[in-house]
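**Q** coordinates for the following, if possible.
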Amino acid sequence: MLGPVTTSDPLLTDRTPLPDGLDARLRDHLTFLIEVDKLKTVLRASPLAAADRRENDAEHSWHLALMVMVLAEYADEPIDVGHTIKLVVVHDLVEIYAGDTPIYDTEAGVTQVEREEAAAERLFGLLPADAGVALRALWDEFEARETPEARFAKAMDRLQPLLLNWMAQGGTWRTPGVTADDVRARKAVIGEASKALWDAGRHLIDEGERRGWARQV
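**A** Predicted coordinates:
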């Protein structure tokens, strides 16, 4: 199980401090932007389609942003594409400190909310107060899924690894103990934003089960 967020871990800028003479507000912005470079080191469970390795969180977030642009026409409700892109770009930043919680890891899921809340406090607190509040609001909106944009953003977050697992001929669907019904249950949130995309996603899962890429029982 993933442990608690370590708030005493050094910032990247502690290694090479920014020079004196910078505007204080700009210094905070730059400190945050350097710190989030850590997102590139957070590995996810999903395999890449184009290479024999796992994807990282930064790659995942970029892919979601592009998916929002390409698939917005399939949203059941009108969405602000630009705002939805903001949501998917911000949604995994907390994993810099909280770590990725694989969707089928029920043990790690027990502490996920606690870890991510603590991570959000620390990470967004690096920014000037108003900027930190604004980014935190985007993260909270994504988590709450109360707006059309947040529901579509969450749908992309579930659809993207589904596509990667299809390309891997199972991928994390082959996690011990996980069945095709478990996959369907975890991915059903796609249907809250797009019937068309969930129909397609369910078709991929059904076909994956037929081919033996996901367990039936």
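**Q** drop to CA atoms for contacts and neighbour counts, all remaining ones
**A** Fine.
**Q** in which helix or strand would I find the residue most central in space within the chain?
**A** By Cα atoms, centre = their mean, the chain has its centre lying nearest to residue 92, at 4.2 Å. Of the helices and strands defined by DSSP states H and E, none includes residue 92.
**Q** just to check, it is in contact with residue 61?
**A** Yes. The pair residue 92 and residue 61 qualifies as a contact (Cα atoms under 8 Å) at a distance of 7.3 Å.
**Q** strands along this structure, start to end?
**A** 43-47, 54-56 (DSSP state E).
**Q** thinking again about what came up before, count the neighbours of the nearest residue to the residue nearest to the centre of the chain once chain neighbours are set aside for me.
**A** Once flanking residues are discounted, residue 92 sits nearest to residue 57: 6.9 Å by Cα to Cα, 6 or more residues apart in numbering. Counted with other Cα atoms under 10 Å, the neighbours of residue 57 add up to 23.
**Q** for residue 57, which residues are in contact?
**A** Contacts for residue 57 (Cα atoms under 8 Å, 6 or more residues apart in numbering) come out as 39, 40, 41, 42, 43, 44, 92.
**Q** please provide the structure for the following sequence as well, for comparison with the first:
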Amino acid sequence: METATLLKQIGFIKEIDKLKYITRKTRLFNSDRHENDAEHSWHLALMAIVLAGHSNKPIDVLKVVKMVLIHDIVEIDAGDTFIYDTAKNHTNTEEELRAAKRIFGLLPAEQASEFISIWEEFEAGHTNEAKFARSMDRLEPLLQNTSNNGGTWAEFNVGYQQVYDKKSVIKKGSEAIWEYAENLLKENVEKGILRK
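**A** Just a heads-up that it's a prediction; the model follows:
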């Protein structure tokens, strides 16, 4: 492998260390400490491997793992947008696309193109892999908030219907996991953790 290629890849590796400093609103399970984007991505990758058998359709697990590992890298530039934020829409923005091009553009052209393509596929959410990856992205904070007596739901006064609407994306990737999640939401309401 030529030196220029390796140097570009090392430059990218150094840049993505910044993901460890991007703090999310959600907290670790049974904890007061906020999760960072790197921890979130790592957790989703393992969840995807463990839960892949529950996907609605056959999936390329390695592709799903790639998606969840890189999906939030754009937040190095764009910052984390809270999913229940009413001021800033939690969708693919021009700001995120610019971030994707800059950060993934640090890689050699072929890898940069692959990473941007995988990131765009995740954001679009149309393929079986993207649907399952997005299911993992919505499931993890649900589990975290449940473990933290409401977590960000309580902190930001988020109600059941808002949570339900955001989490229902899970069923596109896995009906089985959605059934579990839906029951968990009901239990949270019954326990007074999530306001109806």
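**Q** re earlier: which residue in the second structure aligns with the residue nearest to residue 92 of the first structure?
**A** Matched by TM-score structural alignment, residue 57 of the first structure corresponds to residue 37 in the second structure.
**Q** sorry, back to before: can you pick the most crowded of the contacts of residue 57 of the first structure?
**A** The most crowded member of the contacts of residue 57 of the first structure, judged by other Cα under 10 Å, is residue 92 (23 neighbours).
**Q** what is the equivalent residue in the second structure for it?
**A** In the second structure, residue 92 of the first structure lands on residue 72 (TM-score structural alignment).
**Q** what does residue 146 of the first structure give?
**A** Using TM-score structural alignment, residue 146 of the first structure lines up with residue 126 in the second structure.
**Q** and that match, how far is that from residue 23 of the second structure?
**A** Using Cα to Cα, to the nearest Å, we find residue 126 of the second structure at a distance of 28 Å from residue 23 of the second structure.
**Q** give the aligned range of stretch 183-195 of the second structure in the first structure.
**A** Matched against the first structure by TM-score structural alignment, stretch 183-195 of the second structure falls on residues 203-215.
**Q** how many other residues sit next to residue 124 of the second structure?
**A** Neighbour count for residue 124 of the second structure, taken as other Cα under 10 Å: 13.
**Q** check residue 65 of the second structure too.
**A** Residues near residue 65 of the second structure, counting by other Cα under 10 Å, number 21.
**Q** what of residue 105 of the first structure?
**A** 12.
**Q** so what does it match up with in the second structure?
**A** Match for residue 105 of the first structure (TM-score structural alignment): residue 85.
**Q** okay, helices next: where are they in the first structure?
**A** Per DSSP state H, the first structure carries helices over the ranges 12-15, 24-35, 57-71, 81-90, 95-98, 106-109, 112-124, 129-144, 148-167, 180-187, 195-210.
**Q** out of these, which gets nearest to residue 51 of the first structure?
**A** Residue 51 of the first structure sits nearest to helix 148-167 of all those, at 10.9 Å, using Cα to Cα.
**Q** now do that closest one: everything it contacts.
**A** By Cα under 8 Å, 6+ apart, the list of residues contacting helix 148-167 of the first structure from outside reads 46-49, 60, 63-64, 67-68, 75, 77-81, 83-85, 87-88, 141-145, 171-173, 186-187, 189-194, 201, 204-205, 208.
**Q** distance of residue 83 of the first structure relative to residue 65 of the first structure?
**A** Plainly put, residue 83 of the first structure is 10 Å away from residue 65 of the first structure if you go by Cα to Cα.
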